[in-house]
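1. show me the folded form of this:
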Amino acid sequence: MPAVRGDGMRGLAVFISDIRNCKSKEAEIKRINKELANIRSKFKGDKTLDGYQKKKYVCKLLFIFLLGHDIDFGHMEAVNLLSSNKYSEKQIGYLFISVLVNTNSDLIYLIIQNIKNDLQSRNPIHVNLALQCIANIGSKDMAEAFGTEIPKLLVSGDTMDVVKQSAALCFLRLFRTCPEIIPGEEWTSRIIHLLNDQHMGVVTAATSLIDALVKKNPDEYKGCVNLAVSRLSRIVTASYTDLQDYTYYFVPAPWLSVKLLRLLQNYSPPAADEPGVRGRLSECLETILNKAQEPPKSKKVQHSNAKNAVLFEAISLIIHNDSEANLLVRACNQLGQFLSNRETNLRYLALESMCHLATSEFSHEAVKKHEDVVILSMKMEKDVSVRQQAVDLLYAMCDKSNAEEIVQEMLAYLETADYSIREEMVLKVAILAEKYATDFTWYVDVILNLIRIAGDYVSEEVWYRVIQIVINREEVQGYAAKTVFEALQAPACHENMVKVGGYILGEFGNLIAGDQRSSPQVQFQLLHSKYHLCSPMTRALLLSTYVKFVNLFPEIQTQIQDVFRQHSNLRSADAELQQRASEYLQLSILASSDVLATVLEEMPAFPERESSILAVLKKKKPGRVPDNEIRTSKSPHPPNSSGTNNHNDSNNTSATNADLLGLSTPPSSGNTTSGGLLDVLGDLYNRNNSTPSNQQNNAKKFIFKNNGVLFENELIQIGVKSEFRQNLGRIGLFYGNKTQSPLHSLSLELLWENSTKLNVLMKPVEPLLEAGAQVQQMLTAECLDDFADSPGMAVSFVYNNVPQKISMKLPLTLNKFFEPTEMNGESFFARWKNLGGDQQRAQKIFKSSSPMDLAAARTKLLGFGMQLLDGIDPNPDNFVCAGIIHTRLQQVGCLLRLEPNKQAQMFRLTVRSSKETVSQEVCDLLSDQF
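-> As a prediction, the model looks like this:
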């Protein structure tokens, strides 16, 4: 405790010594209980306690609390200490309040009044104590009470520098808690000009505050750019003696330099009509790069750390601006020197920064010069995270000139690569092989090698991809059949290879059947030798291949029919295998050769559609994969067709879900062919989701699901597919024309005024929707704060010269931004108890709208977004859930309890949250659905 020695609180020192000398937990608890009883009696019975004694007892309570024991008294005595004029007493009072007082406490208004008194004090020490307390508590009440007071302190000419510094950091804390307190325009210029302050501590604190304000309102604070560049220029060109008090191991003001460089990354580079600012910034960056080349002024690690911190932030700004070719190349060369540095962290950071440089047209060639060193890093580095970064950089620097070499090196390393990065490497190799393939026989070889080397890590998207490319390119079909036939002859053949082989030979086995070594009989026996070693899903695919063989090779029809008749197929426990075997058997027996040729004809070319492999990779490593766009290509999986043309329809759902919206690579928004709505959405729009042709708006159903038909009438069908991650969401709306005439003047208007809580942006669509066609529109949503209503949309168009208008609600509700949270019973009920205040809970008792079905209630709660916690509530019929709502600036924990009363056909729903509005909004949203 800070005041023990200086104030000579002997009783506190003795108490701490007694606790430390306790031999057991029981002895410690006994001593603490004795002390608590003594303090309680002193507070209740002794009316003559002076400030020193109150301070001593409050210190003891603080110490007991820090040991992990609950303290339920002493708060008023701590508040009384705030009125003292003695620094040590006021300090202990503020410390106790900052640590122990709940923001919902009845004393909070009394505390606020004491803080206001100290803020108006002429004693800067008292003002600083008050500011530190406000920042430590940082509640919404504090923000509302002092949101206008602190900016006055911050810009006042009478305020001491040390108080300005604390005021800037305090206001930053409150702004992060409550962004609504952002100061008005009259404060903007005065806050920005703090960057010109003479005191470096004030400038450092103000830079952090301005950086946060800029992210909220960049246009209003754009004037900070000139001042930030000017201040940075003065620091960079200063010697360590000029800023002696703020020089760290011969580096002038490194922390302020880093903050200024980060602040400048919020804006695009200075415009050409500002040559002075642009030139001064370039000069600063060049000076930082020059200083990095100078011999170190100290051998201590602190010097190199500070110097490199500024250097890497400067390089980040160079990459962000992406406008000065000379600076980009120099930055690349500087980073290249770090690739051989002894420090692991430096090598990691160098590789990470070079990944971004590789995406710039100015520095891509400079990055490629370090290819050999990067390949060596991938193979030889001891730290797996550095090896991961080396793989990322190889992926980023790859182009037509070095694609084959990089892919070959990555394939070679894949055999010994860490298990944690194999799946990501497989995706990257597949993407590079397709993007830079000039000869698709090479692409086929690469993918088959991938399956051979790392079969367990080859996702379905990859082998779907090679099938689709082979089907769409006649020139590679014979080579693919021959290559996959040879690959299947390996003694140990991965199941993914069997899938690829089964599909390709079923389609193009006739192209190699002329060779005795790959005759129809040999092909069939080779595939069937793998049959009993495969999963039911792969067996189903092979059965489809066999029935294709019936059409391609009538001479082996009898053998194939015998396989269909086998007891293990016709009587299989797997319904899919059983159905395929029986149907294919009857088809091969009853159908004529012409019917067989029609039903079992070769798969048609897949329609043009965006690749999903790149999106899958970005989802696995968001923010770490450069936007290495892959060419628009065919559908990555077999279409959802019925009958025998679908080799793997048992697995179509997983294939469709692999990239619901391409969150990282937006799908094209052009028109598709007729019947496109079901084609785009796949079997997500199954019979259970279908709607009659009369007008229907199904917005309420989407509280519990993300995909389906949102609206339908006799003219238009509107489908939706959405995906949410933390506070961000992406929604795809599909407008399908059900008529035989085009829809003209298609116009979409967002009906939403509460953009301060939910920010929704939507892309425009073409005004003409052809007959039977479909157009896709993408919307993005960001949850800024909790909200109660859902945005609306007005859809207008003209059909046969008659204007039509549809109004509907979008499937954007608060629960979409839930993150499920696992909790055990003890944690749940402890948290439930802590959130017991009237301001933290909401409750509704309501009658079930239909006969009570607990299974249906469970299904709804599973789709609501929270984590359903089984086996926690003592009553097995009750449901309890936990989740966290993500907004831009905060995360709000939320607990839910649904208690059904079967006899009365009633539900009692209780929601508890740290934020009152969230509790009420979640309660209202869910109760309407039962």
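2. from here on, just use CA atoms for contacts and neighbour counts.
-> Will do.
3. for residue 317, see how far away residue 251 is.
-> Separation of residue 251 from residue 317 (C-alpha to C-alpha, to the nearest Å) stands at 19 Å.
4. between those two, who's got more neighbours?
-> More crowded of residue 251 and residue 317, by other C-alpha atoms under 10 Å: residue 251, with 26 against 21.
5. please report how far the more buried one lies from residue 566.
-> On the measure of C-alpha to C-alpha, residue 251 and residue 566 end up 80 Å apart.
6. same deal with residue 82?
-> As for residue 82, its distance to residue 566 is 88 Å (criterion: C-alpha to C-alpha).
7. so between these two, which is more surrounded?
-> residue 82 (25 against 12).
8. what's near enough to touch the residue nearest to that one when sequence neighbours are not counted?
-> Spatial nearest neighbour of residue 82, excluding adjacent residues (C-alpha to C-alpha, 6 or more residues apart in numbering): residue 90 at 4.8 Å. When contacts are counted by C-alpha atoms under 8 Å, 6 or more residues apart in numbering, residue 90 touches 81-84.
9. ok, so of these, who is nearest residue 434?
-> When the contacts of residue 90 are ranked by distance to residue 434 (C-alpha to C-alpha), residue 82 comes first, at 69.9 Å.
10. next, the structure of the following sequence, for comparison with the previous one:
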Amino acid sequence: MSMLEQIENKVVGAFDQLGIKFTPSSQRLRDLIRQIRSARTAAEERAVINKECALIRDSFRAEDNTWRCRNVAKLLYIYMLGYPAHFGQLECLKLIASSRYTDKRIGYLGAMLLLDEKQDVHLLVTQSLKNDLLNNNQYIAGLALCTLGSILSSEMSRDLAVDVEKLIKNSNPYLKKKAILCAIRIIRKVPELMEIYVPSVRNLLSEKNHGVLLGAIGLITEMCIRSPDILSHFRKLVPNLVRILKNLILSGYSPDHDVSGISDPFLQVRIIRLLRVLGKNDLESSESMNDILAQVCTNTETTKNAGNSILHETVLTIMDIKSEPALRVLAVNILGRFLLNQDKNIRYVALNTLLKVIHADISSIQRHRGTIVECLKDPDVSIKRRAMELCFALINKSNIVEMTDELIQFLQTCEPEFKADCSSNMFISMEKYAPNKKWHVDQMIRILKSAGNNSRDDIVSSFIILISNTPELHFYTMYQLVQMIRDDVTQQPLVQVASWCLGEYGEQFLSNDYEGEKINEEEIANILIKVLNYNAGLISTRQYAINALIKLTTRFPVLTDHVQTIMSIYGCNMNLDLQQRAVEYHTVLKKFDNLREGLFEQMQPFELKQNYNIEEEDDVYEAKTEEDKIQEQERLKQEAAKTLIDIFGEDSSEPITTQTKSTNNDILGIFDAPLTAPVKPAQNNNLIDSFFDSVPSSSAPTVSNLPKNDLLDIFAGPSVKSTSPKPTSGFDDLLGLDGLGTTQNQNKPIVSSNSDVLGMFSTQNGHANLNGNQSQSMVIYEKNELKLTIEPTANGKGSNQAQHFVQLKAENQSFSNVIRDFLFSAAAPKTMQLQLSQPDKTNLPPLDSLSQTIAIANPNKEPLKLMVKLSYLLNDRPIQESNFVVNIPFFN
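-> Below you'll find the model as predicted:
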């Protein structure tokens, strides 16, 4: 214990004996900082902070005004270290109410750190802010403006917006620029208040102070982004902005605003950005700014980052407005020079900007394709990522061969995190622009070999679909694949495709005359057995191999005994799926040999997936700026609200056809065979009568309508439903074959569960009825990589049998694209009540999903139908589906 502490303890003890409470002076902030930094362990630091917090609390309880400012300052430091300091909120308000500037400064600093709009305490500071905004001391008014901009809420914005507007008209530049920045925050919080600031903003453009001018242009930009009417109003100011920008470019040296020989680059960038907002989709405004933009491009130095930032903003403006073609070429050439810069940041900015503006002039960007391809070799991963994305955007029919060779070379040497995206995008590009099928197949094999185990499952399934639809290349493809996997089965995607080909077309090795090493049936079986025995192989790869072996028994009867032995071995496999497949296949070989030929016949070609319009060779997405996104969101919200207000009072177009997916044609369940079920359009002119006064009718499928190539559900066809059910056990009919030859009561098909590979263990009791609530789901929308399904929730029907709950699930099926600003709206007939819960998220990353609950009150027990409106952003493109009708059959 130090000498000072000993003396302090003796003094405290003496005062206690006299019955007088002694309050020692508060420790200074610098002493607390020194004490905390000297702590050797985290526990010692916590002990110091807890002791100091206890002393601060005692001082607050004692209403000690002497050390309140010092204690709040220490508390703020403790808060910045991550410790709780909520008990100091009211003390901050007391300091704000003080007349001393030093107290107000610490009080406002504490309010900005400890308060936000979620804290009810922040409303108590409104009156103090109002008083200080009118204070004659500019520094006190400035503190109030800073605090207001930091913690303002909607209520506070409405109360103080007029006071801020008065300060904008103040002659003091110090207060004026702070008031302008505060007005920007108010507009972002409460957009409808922007009308207050429109009259006073026009005069700000004549200010000589660059700080005020910078804030004024930011305020105008914010208002133009959020209001089309105000945007039209401020388009009249384009000549004024052009004049200001020209003066900045031509002005001489100004030591107050010079940055690397350029006069106030910050103001120039803000003006050019505002010109972009004002000139977008407006020919007259664009023509008036073409000359000044060309002058900026030619007169700005590129040796310093200040000049490069101005050129970058100028390029974005040129490509976004209705500029002249020659000016667009000049802008792209500037970005081309950026690509040759030694600075990695500038190269990255150039690639990113080219990706944004590629929609505007792709032909000019194609001239720099060689430089862009060279960026694929850059050691910086961020530059490689942007260069790869830009390369895919540049691919078309004329350069697909050259670009594919470059990208495959990149795929062979790039990091593993690039391989999945690169291989998937390459397949999409080749599917769109491939010159012929043989070239397409060859390149797909090269891609799978180069990407190795980093390829996604969609590449495998897409390649199999391609092979199945090119019968003239079946043997060629299979031969190439077999030669690759005979001695190397480590590349699992390649092995999966090869296994599928052997199972479907393996007999062609014996029937085709070809040059090269001959392969007999035993060698084919040995290749598949080698795949099964590879310990590091994936379960999905073994599924492909075991399916291929069982199918080969119909082509090569000599292999039947050998395959049966393998199935008996895998009947004890630890993996449930492989075990079930092996047991069911072994049963087919042993007891139902007469069915084997039909069960394992060659599959029909899969339906090709068309995810895009092949005729659109230069179909690239249009990158949206931040202001575009805000305007698009506001427009979509307004349209959605307008539609739902009067959604049943307008005529509607024909309802869209709904689609259901079936995986019956795929032995692994990885391909889609869509079956369309068109909804009959209403004949009545009244939309309400046609959709809600009629009961939908549906016919159950018959045996002839069921898929014939169902290898996963071969025994799950229509079954007999007796009027007097007999008790069954799990061992009475292990394979579910009692009703195999019957045809009675075929109007109720049984749906096989996914866990039963061959459908042999299915019984009717284990499946959902079409009128029940057991594991039902219905696809109501599948387009643009977004899939919407609805299903009854666990709540089912309410206790009064009139309240229904439906779960909406939205799935992003893309592997790389993000779906943003998802908005699902619905309306029900007037006889029903509809309530939509908030979705758990509005942005969907790749392969992610969200859910939303729909509660429907149907007291009249009418057929459930909804009118749906859907909007979202895909690759920053707004997509909207309006007024399509969804039938909900679960509760009818």
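11. now the TM-score, please.
-> After superposition, the two chains reach a TM-score of 0.65 (TM-score structural alignment, normalised by the length of the second structure), with 673 aligned residues with a C-alpha RMSD of 4.8 Å.
12. returning to what we had before: mind listing which of the contacts of residue 90 of the first structure are in helices?
-> residue 81 (DSSP state H).
13. which among the contacts of residue 90 of the first structure end up buried?
-> 81-83 (16 or more other C-alpha atoms under 10 Å).
14. which SSE is the residue nearest to residue 82 of the first structure in?
-> helix 87-100 (DSSP states H and E).
15. so residue 340 of the second structure touches residue 347, yeah?
-> Yes. Applying C-alpha atoms under 8 Å as the test, residue 340 of the second structure and residue 347 come out as touching, 7.2 Å apart.
16. okay, the two: which has more neighbours?
-> Counted by other C-alpha under 10 Å, residue 340 of the second structure and residue 347 do not tie: residue 347 has more neighbours, with 23 against 15.
17. now do the closest residue to the more buried one other than its chain neighbours against residue 314 of the second structure, distance only.
-> Once flanking residues are discounted, residue 347 of the second structure sits nearest to residue 339: 4.7 Å by C-alpha to C-alpha, 6+ apart. Per C-alpha to C-alpha, residue 339 of the second structure is found 17 Å from residue 314 of the second structure.
18. over to residue 856 of the second structure?
-> Residue 856 of the second structure sits 53 Å away from residue 314 of the second structure, going by C-alpha to C-alpha.
19. so which of these two has more stuff around it?
-> Shown here are residue 856 of the second structure and residue 314; by other C-alpha under 10 Å, residue 314 has more neighbours (25 against 20).
20. helix or strand: which one has the more buried one?
-> Per DSSP H and E: residue 314 of the second structure is located in helix 305-320.
21. what of residue 621 of the second structure?
-> Going by DSSP H and E, residue 621 of the second structure is not part of any helix or strand.
22. how many other residues sit next to it?
-> Residues near residue 621 of the second structure, counting by other C-alpha under 10 Å, number 16.
23. quick revisit: list just the nearest of the buried ones among the contacts of residue 90 of the first structure to residue 270 of the first structure.
-> Residue 270 of the first structure lies nearest to residue 82 out of these, by C-alpha to C-alpha, at 49.4 Å.
24. might one say that the closest one is in contact with residue 114?
-> Yes. If you go by C-alpha under 8 Å, residue 82 of the first structure and residue 114 touch, sitting 6.6 Å apart.
25. would you map the helices across the stretch 551-700 of the second structure?
-> Remark: helices assigned in the stretch 551-700 of the second structure by DSSP state H, counting those that start in this stretch are 560-570, 576-591, 596-599, 626-645, 687-692.
26. save those as a markdown table, and put in distance to residue 330 of the second structure too.
-> Formatted as a markdown table, these follow (distance: least, C-alpha to C-alpha, whole Å):
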| stretch | distance to residue 330 of the second structure |
| --- | --- |
| helix 560-570 | 67 |
| helix 576-591 | 61 |
| helix 596-599 | 65 |
| helix 626-645 | 24 |
| helix 687-692 | 54 |
